[in-house]
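*Asks:* Please work out how this folds:
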Amino acid sequence: MSKDQPWVDASLNPFRNRLAGTAIVMSIASTGFLILVAWRSPGDGGWRLDETTYAVLTSLLSTVISIGILSLIWEYFLRRSYARSLHHYLSLKSSLVATGLTEVSDTNEEQIDLHTELGRASRIRCIARNPIDWNLRHLNAVMKAAQSREVHVEIVVPNPDGLHLAAVASSLGLGEQDLANNISTAIDTIKTRWQQANVVASNSTIQIATLDNPLYDATVVDDLAVIELTVSTNHRPGRSGLAFRFDGQGRVAAWVRSQFDEAKVGPALWAAPPGSRDYFRSQV
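*Replies:* Predicted coordinates:
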């Protein structure tokens, strides 16, 4: 029996065998009776059926034959196709459940909305290859959360002095200097917003670290994880990318969270409150 097609071996399905055998016997028997009825159709000669009996018997036997033929077609053709589709669907659903994948979207269309999750989060970490874009989408929600309660935030950006900045910029469709300027502007914006937000009372912390060659964008909000992928090089602005959202304790969400702990980040470019410990890595 095929491992991937357990429906192929009919001998393992006695009900199906009995049903098919019954359909064959009924079809053969009905065909024989129909021939006999046709032989004794109304007309001149010896013993003949009257017209009413003939009509009833031919209709009944024709129906039985049709049911038998349809049953055979279903069992030997349609059921196999249906079983294959059902098997594929159940396998896909099982994979989705195991990975925790709950949403896939086009980054140029309706992007994955994290506003609600950010608003109630306690731990927020992101790899933002172009932090200006991340600020536009998420910074307001992060600031509101940090003002209302204790929230710990880590933002990892490309190293503006790193050897791979040009490659990262190319993958974003930017020039090297443009990306460096974006990083500087984004950091200044985060500093200003954090200082204006007056989050001292909430005991919230934030740090901005660098990574030499971030390959994708990622955001982790407590147990939720989002990965955004575009082409690896020579990205054209406006070209589609894909974003994947993974919830809960699935293995993919856990893998995304582990990327932050295992990443070889450089010293923090900025942190608040000044001199605060690295909240995330001190927990590892």
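*Asks:* drop to CA atoms for contacts and neighbour counts, all remaining ones
*Replies:* OK.
*Asks:* Residues in contact with the host helix or strand of Arg79: which ones?
*Replies:* Element membership for Arg79 (DSSP states H and E) is helix 79-99. Identification of contacts with helix 79-99 by C-alpha atoms under 8 Å, 6 or more residues apart in numbering yields 5, 7-8, 102, 246, 250-253.
*Asks:* buried residues in that helix?
*Replies:* 84, 87, 99 (16 or more other C-alpha atoms under 10 Å).
*Asks:* ok, Met121 - contacts?
*Replies:* Quick fix: residue 121 is Ala, not Met. 145, 151, 221-222.
*Asks:* for Ile208, what are its contacts?
*Replies:* By C-alpha under 8 Å, 6+ apart, the neighbours of Ile208 are 154-157, 187, 268-271.
*Asks:* In three-state terms, label it for me.
*Replies:* strand (DSSP: H, G, I helix; E, B strand; the rest coil).
*Asks:* any idea how far it is from Arg149?
*Replies:* 20 Å (C-alpha to C-alpha, to the nearest Å).
*Asks:* What segments of the stretch 101-250 of the chain are helices?
*Replies:* 115-119, 131-134, 140-148, 165-171, 176-197 (DSSP state H, counting those that start in this stretch).
*Asks:* sorry, back to before: in JSON lines, list the buried residues of helix 79-99 along with distance to Gly21.
*Replies:* Shown next, in JSON lines, are the buried residues of helix 79-99 (distance: C-alpha to C-alpha, whole Å):
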{"residue": "Arg84", "distance to Gly21": "23"}
{"residue": "His87", "distance to Gly21": "25"}
{"residue": "Thr99", "distance to Gly21": "43"}
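*Asks:* Here is a second sequence; please produce its structure as well for comparison:
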Amino acid sequence: MGHEGFDKPFSDLKTSSRWLAAVVILLSIIGFFAIAHWAPLAPGATSTDFHFGSNTYQALQQLLGAIISIGLISILYEAFLRRTYGRDLRRYLRLKSSMVASGIQDVVPAEQVEWQNVLSDAADVRIILRDPGAWLPANQPWLLASARKRELRLTIAVPDEAGPNFDLVAESCGQKPDELRSNIQAAVSHLTRRWNSEVKDLKKGTNFRVVTYRSLPTYDLVVADEVVVVSIGKAQAEGPIGQQLAFVFDTSPGGGSYPAAWLMDQLKPLDSANSIWESKVK
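*Replies:* You can find the predicted model right below:
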């Protein structure tokens, strides 16, 4: 996106302002020489020509001096400060256009994402988690709240315990493979228990599905209708996942397309992925 339409009048404005300031300074200097011709007479001197009184002459000198000072400041501003301001403004406009194009809504620590707002009214939720142990039990209430209000299609992808990259996924989470395996089993078990206890209150047609993936994701991804949340963290050798950074995107009409569209493409393999648990309200 270019800014030629903005740059030209801005440049013209700078040029005209500088010329105006220069003309004012020149006229003020000429004025200094002009009023000197009618300077007050020395004490005791007499003349038939017109001369300013002492107070008037000093006032005119101060006025012309102030005009020259203002003119010089104006030229310095036009030459240096306005150039910096214009550069910053153009940078801001480029940044704003990029943000609008991407549809980014927020960048926050992952634990500050307002998952209730993201999930509790969604009708189609697709999730890729490296370690579902903490996230899934904590956010099941919002998923079930949505399913009580409308038909909800939920797909959750977790690492394939028999997959070729499982150990690497565990390592990216700072865990041993057995720890991650235990977390996955506990999270899925918790989800099935909640489903069985609340299925009678869920909307007909609601479908919950847990699948596995064999790839090596470097992020956690949640897509709820038109909201995309991707969380990334720094690599670590051991210990639980540290603080992650979450990027929230809007893909609604008029919202962003890239990189949210690229992230959503990562979910396509889930449609044909192997299911380890699935249930539907009939």
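*Asks:* what TM-score do we get after superposing?
*Replies:* TM-score of the superposed chains, computed with TM-score structural alignment, normalised by the length of structure 2, equals 0.85; 270 aligned residues with a C-alpha RMSD of 2.7 Å.
*Asks:* what span of structure 2 lines up against the helix holding Arg79 of structure 1?
*Replies:* Taken onto structure 2 by TM-score structural alignment, helix 79-99 of structure 1 occupies residues 82-102 there.
*Asks:* what about the matching stretch, how far off from structure 1?
*Replies:* Overlaying structure 1 shows stretch 82-102 of structure 2 at a mean distance of 0.8 Å from the equivalent residues (mean C-alpha distance after the TM-score superposition for structure 1).
*Asks:* Centre of the chain to that stretch, how far?
*Replies:* Its chain's C-alpha centre and that of stretch 82-102 of structure 2 lie 14 Å apart, by C-alpha atoms, centre = their mean, to the nearest Å.
*Asks:* what does stretch 129-136 of structure 1 give?
*Replies:* 24 Å.
*Asks:* And that stretch, what's buried?
*Replies:* Applying 16+ other C-alpha under 10 Å to stretch 129-136 of structure 1 flags 129-132, 134-135 as buried.
*Asks:* Not counting sequence-adjacent ones, nearest residue to Ser231 of structure 2?
*Replies:* Ala246 (4.2 Å; C-alpha to C-alpha, 6 or more residues apart in numbering).
*Asks:* Quick one: map the one you found onto structure 1.
*Replies:* Per TM-score structural alignment, Ala246 of structure 2 is aligned with Ala243.
*Asks:* who's in contact with its match?
*Replies:* Ala243 of structure 1 touches 104-107, 111-112, 226-229, counting by C-alpha under 8 Å, 6+ apart.
*Asks:* For the stretch 1-150 of structure 2, which segments count as strands?
*Replies:* Using DSSP state E, counting those that start in this stretch, the strands of the stretch 1-150 of structure 2 run over residues 104-109, 124-128.
*Asks:* Ok, which of these comes nearest Thr218 of structure 2?
*Replies:* strand 124-128 (10.4 Å; C-alpha to C-alpha).
*Asks:* helices or strands up against that closest one?
*Replies:* For strand 124-128 of structure 2, the packing partners by 3 or more C-alpha pairs under 8 Å, 6 or more residues apart in numbering; DSSP states H and E come out as strand 153-159, strand 220-224.
*Asks:* Find me the equivalent region of the shortest one in structure 1.
*Replies:* The counterpart of strand 220-224 of structure 2 in structure 1, using TM-score structural alignment, spans residues 217-221.
*Asks:* That stretch vs structure 2, mean deviation?
*Replies:* Counting by mean C-alpha distance after the TM-score superposition for structure 1, stretch 217-221 of structure 1 comes out at 0.4 Å.
*Asks:* chain center to that stretch: distance?
*Replies:* With C-alpha atoms, centre = their mean, you get 16 Å for stretch 217-221 of structure 1.
*Asks:* Then stretch 126-139 of structure 1?
*Replies:* Chain-centre distance of stretch 126-139 of structure 1: 23 Å, with C-alpha atoms, centre = their mean.
*Asks:* Then stretch 52-60 of structure 1?
*Replies:* 58 Å.
*Asks:* That one maps to which residues in structure 2?
*Replies:* The aligned range for stretch 52-60 of structure 1 is 55-63, by TM-score structural alignment.
*Asks:* Not counting stretch 256-269 of structure 2 itself, show me its contacts.
*Replies:* When contacts are defined by C-alpha under 8 Å, 6+ apart, stretch 256-269 of structure 2 is touched by residues 100-104, 126, 128, 221, 223, 228, 249-251.
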